[in-house]
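Engineer: Let me see the structure of the following:
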Amino acid sequence: MSGDKFETFSLEIYETRNKSGVTKKCRAIFPYKDDDGKWRKKSVTLNSNPRGRGSASRLNAEAEEVRAQLNAEAKEASKACETVAEYFKKYVDARSLSVERSSANELRRILRTHIAPTIGKIELDELTPDDVQAWVTMLSKEYAPSTVKKCLTNLRSAMREAVDRDRLAKDPTRGVKNPKLPASKPNALDERGRAKVASFIALDPAKPLNIGFALALYMGLREGEICGLRWRCVDLDAKTLEIRETIGRDGSKWYVKEPKTGGSIRKLYIPDSLAEALRARHAHMGEENLGSGLTLDELFVVGDPAGGYMQPHYLSTRWRIAADALELIGTQGRRPTFHDLRHTFATAAIAHGVDIKTVSSFMGHANAAMTMNTYADADPDAKRRGAETVARAYQEEIARHVGDGEVLEFSRTGTDE
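Structural biologist: Prediction:
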């Protein structure tokens, strides 16, 4: 299938009568589907003489030219009335070939829920920045700023592609700003909270859930990364692990996938206390796995002996129960989520002098600036400690250089008259 409206044709010879006698002519018949999906026929009389040597070739060549012209006219007519929703659907179909299926389905959800019923009805060529701004304003009355931002960002991407492909002369999203997102600070655990969680984990450190909690608290791993970690990516001798897979979600279905970005694929060092717990877990799974037919390397660290993985939502739900039982409160005054354990790791690392680049590599961030912007103010005492550290350094420098020369005291500054 070529995608053209008129794909095939047939030739039909017929006769016409007039005062001069009988004349033979040829017409080309082009079958096509109308907008309702019903088959129709379009007939065009050809100029070529159906008689004589080479007439068949001439007729076929002319019919092909007519077919090409009809398809060009049909495409122009289709473009003229193509709606925003129709173009966005084509954009999503093309994007789905290069993004995760969960991302592609999210784009389809945005089309179905936020674009098609509203701005999607406007013809693409008629869409203006005023239309887009009105759409953003309307969405902002009903949805969170993060949702509206996601919708506008993806519409903008589709419209810029339309400009790049000469489908539009100007980007209709130009000048339309994303809604301002409320500033959110990590709800990390303070020193007392960290001690509570560490003590709780230590009660049964090799338990699958506690291993999961520890991987977040001690190493900053995400839920999906913890659930997707297999033993083949853990080197207990070298005390390292590699993040190569994660558990993703597509609607109600979970699946194993590669991490979303290259920075998320990383090699990390395991602290001694966690390494001991992992060794005990490894030995226990080796005993449970006897006779299953699977190698231990294939199994997930916090999964089951049959090869299944723990679903991330189960891990976060069980953490919520533990957090309630421990009566934990984060630095923002809320009960910490599982993801806040990851925030806790980064905040504690920075508070104890780990450099930003190292913390960034642990977290799998795209760059150190992202880590700095997220966690620079996460520790409320950081500025106080920073000021005290610099002051102490100055005092130490003064002591070291106390005999270097005489310090003169001026009664007046150099700017006094």
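Engineer: going forward, measure contacts between C-alpha atoms and count neighbours the same way
Structural biologist: OK.
Engineer: Which secondary structure elements does the longest strand seen in the chain sit against?
Structural biologist: For the chain, the strand with the greatest residue count under DSSP state E is strand 21-33. Applying 3 or more Cα pairs under 8 Å, 6 or more residues apart in numbering; DSSP states H and E, one finds that strand 21-33 makes contact with strand 10-18, strand 39-45, helix 55-80.
Engineer: got the angle for it vs strand 10-18?
Structural biologist: 150 degrees (axes from the mean of the first three to the mean of the last three Cα atoms, to 10 degrees).
Engineer: To compare against the first, here's the next sequence to fold:
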Amino acid sequence: MARAWINDRWLTSAQITLGDGSKTRVEPSPQMKRSLAQNMTHPERAKVPEEFRTVEFGKGARWTVYWNADGKRKKRNFSEYRLAEEFKASVEDDIRSGRYINPDNLERTFKQIADSWSSGLTGTVKGATEGRYLRELRIWVLPRWGRVPLGRITSTSIQAWVAQLVKGTAPRNGKIGEPRPLAPKSIRSIVKVVFKGCLDYAVKAGWMQSNPVNDVKIPKQTVSVPRVYLTPEEIHAIASEMNVPDRSMVYLLAYTGVRIGEAVALRCGDVDFDAATISITRTQSVDAEGHAIETTPKNGRSRTVPFPTKLKPMLMALTERQGDDDYLFRAPRGGRHIVNNWRSRIWRHALQAAGLDGVRGLSIHSLRHSYASIAIRNGCDVKTLQNVMGHASAAETLDTYADLWPNRASEIAGAINDDVLL
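Structural biologist: Now for the predicted structure:
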């Protein structure tokens, strides 16, 4: 059974000798306690005989709560008896209900739990994701919460921090640029993923009873960047501003829907000219330090993508006199392209030359969206498009491209009308 008790650090029982010569212990009288209560700021003035005073009399907090938990005896000091009583009742209730948290753990700083959480990221998320989490932790989270004890992190204080992130006044540790307001998407990642992940770890470790982030509200995205669907003419205009190999990559992205990271990781042996398909088994990503690496495609699944036969001569030219393990798209000096380099040195220049650099939301990923648009316009069903594009589920495909499927509600009503019997 849970047990806690309160000890008076200043008063003790005294041994006195009775008239018959026997000895007994006597507790401090109510008058002594009342006198001490009236002189707490100057306890030496209290009318308490010396024999009833402990060696700690007048030093530090008067009351100590003791309790047994985790196989050990623990204690906490209080200056007021009322606070000691409240804490004692709370500890006993938490132990009985299984909610007990060692108060010492609540004094641990946030950085202690953040270090444990971040050290366990490797291998659980992709390197690029790990790198982003670590940057957000270093730049935004630790400057505000690093030295704060876990027990002092509340939903109210977190909500105030969110307001600072929105206004651009939150503490930060960035070495480049000035403090700035953050977009809702960035705030969600910092607060609801990184910060919450650290505190979830603390809850699982038994350092906290619950996660205060759960009750925090994050601003909603109000202005979204429009999804751009390019016409075949616009795709051709961009590709025409590139050399033949880079032009071939634009056409492949636009007419197969593969991602840019998947395209630059393709080998010549991934192309099956007889079946007119490409095997997507890897993608280019970055590790936690930002170095380019190759890993499994998004969602961890390989897939086979068909390509239009019009692309066949172009792809055959790329594989001519190349081995199966050679890259399909090669950098000017050989070897693989690096996505960021291709974007900045080739893609952006082509957009400028084609007069499309002012189109808001236009990116390399727009080529993938354009493929989906063309496929849906030509009658592709949801499940087929999901498999070709490598989405995790058909629901993701529907959510992403819901605006492209025609609204056939009136056709459904007409079809049902034929079966209505009145």
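Engineer: Quick check: TM-score for this pair?
Structural biologist: The TM-score (TM-score structural alignment, normalised by the length of structure 1) is 0.65; 309 aligned residues with a Cα RMSD of 3.6 Å.
Engineer: Let me know which of the helices and strands packed on strand 21-33 of structure 1 is tucked in deepest.
Structural biologist: helix 55-80 (a mean of 15; mean count of other Cα atoms under 10 Å).
Engineer: next SSE after that one?
Structural biologist: Moving toward the C-terminus from helix 55-80 of structure 1, the next helix or strand (DSSP states H and E) is helix 84-95.
Engineer: Check the mean deviation of that next one from structure 2.
Structural biologist: Compared with structure 2 after fitting, helix 84-95 of structure 1 deviates on average by 1.1 Å (mean Cα distance after the TM-score superposition for structure 1).
Engineer: Structure 2: matching residues for the helix or strand just after that helix?
Structural biologist: Next in sequence after helix 84-95 of structure 1, counting helices and strands by DSSP H and E, comes helix 101-110. Aligned using TM-score structural alignment, helix 101-110 of structure 1 spans residues 127-136 in structure 2.
Engineer: hmm, back to that, Provide the aligned range in structure 2 for the longest strand of structure 1.
Structural biologist: Taking TM-score structural alignment, strand 21-33 of structure 1 hits no residues over in structure 2.
Engineer: In that strand, which residues are buried?
Structural biologist: Neighbour counts over strand 21-33 of structure 1 (16 or more other Cα atoms under 10 Å) mark 25-32 as buried.
Engineer: Adding distance to Asn154 of structure 1, write those residues out as CSV.
Structural biologist: Output for the buried residues of strand 21-33 of structure 1, formatted as CSV (distance: Cα to Cα, whole Å):
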residue, distance to Asn154 of structure 1
Lys25, 54
Cys26, 51
Arg27, 48
Ala28, 45
Ile29, 43
Phe30, 39
Pro31, 38
Tyr32, 34
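Engineer: how about Ile226 of structure 1, what's its partner in structure 2?
Structural biologist: So, by TM-score structural alignment, Ile226 of structure 1 is matched to Ala263.
Engineer: Val203 is in contact with Asn105 of structure 2, correct?
Structural biologist: No - applying Cα atoms under 8 Å, one finds Asn105 of structure 2 not in contact with Val203, separated by 10.6 Å.
Engineer: on that earlier part again, measure the mean distance from the match of helix 101-110 of structure 1 to structure 1 post-superposition.
Structural biologist: Averaged out, stretch 127-136 of structure 2 is 2.2 Å away (mean Cα distance after the TM-score superposition for structure 1).
Engineer: any idea how far Val203 of structure 2 is from Phe195 of structure 2?
Structural biologist: Separation of Phe195 of structure 2 from Val203 of structure 2 (Cα to Cα, to the nearest Å): 13 Å.
Engineer: ok, those two, which is more surrounded?
Structural biologist: Phe195 (23 against 15; other Cα atoms under 10 Å).
Engineer: ok so, going back, could you dump the helices and strands packed on strand 21-33 of structure 1 into JSON lines and include distance to Glu396 of structure 1?
Structural biologist: Putting those into JSON lines (distance: least, Cα to Cα, whole Å) gives the following:
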{"stretch": "strand 10-18", "distance to Glu396 of structure 1": "97"}
{"stretch": "strand 39-45", "distance to Glu396 of structure 1": "91"}
{"stretch": "helix 55-80", "distance to Glu396 of structure 1": "75"}
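Engineer: Of all these, which one is nearest Asp235 of structure 1?
Structural biologist: helix 55-80 (57.5 Å; Cα to Cα).
Engineer: list the helices and strands that closest one packs on?
Structural biologist: Contacts defined by 3+ Cα pairs under 8 Å, 6+ apart place helix 55-80 of structure 1 against strand 21-33.
Engineer: now the strand it packs on and strand 39-45, what's the angle there?
Structural biologist: Using the same axes, to 10 degrees: strand 21-33 of structure 1 against strand 39-45 is 150 degrees.
Engineer: Is it correct that Ile238 of structure 2 is in contact with Ala354?
Structural biologist: Yes - in this structure Ile238 of structure 2 lies within contact range of Ala354 using Cα under 8 Å: 5.6 Å.
Engineer: And those two? Which one has more around it.
Structural biologist: Comparing Ile238 of structure 2 with Ala354 by other Cα under 10 Å, the one with more neighbours is Ile238, at 22 against 17.
Engineer: residues contacting the more buried one?
Structural biologist: Shown in contact with Ile238 of structure 2 (Cα atoms under 8 Å, 6 or more residues apart in numbering): 350-351, 353-354.
Engineer: repeat that for 10 Å
Structural biologist: Residues in contact with Ile238 of structure 2 (Cα atoms under 10 Å, 6 or more residues apart in numbering) are 247, 250-251, 347-356.
Engineer: for Leu253 of structure 2, same thing?
Structural biologist: So Leu253 of structure 2 contacts 259-260, 262-263, 364-371 (Cα under 10 Å, 6+ apart).
Engineer: Now do the same for Ala349 of structure 1: helix, strand or coil?
Structural biologist: What DSSP: H, G, I helix; E, B strand; the rest coil gives for Ala349 of structure 1 is helix.
Engineer: distance of it from Thr16 of structure 1?
Structural biologist: Ala349 of structure 1 sits 92 Å away from Thr16 of structure 1, going by Cα to Cα.
Engineer: returning to that earlier point: could you give me the ChimeraX syntax to select whichever of the contacts of Ile238 of structure 2 are buried?
Structural biologist: Selecting only the buried entries of these in ChimeraX, with 16+ other Cα under 10 Å as the criterion:
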select :247,250,251,347,348,349,350,351,354
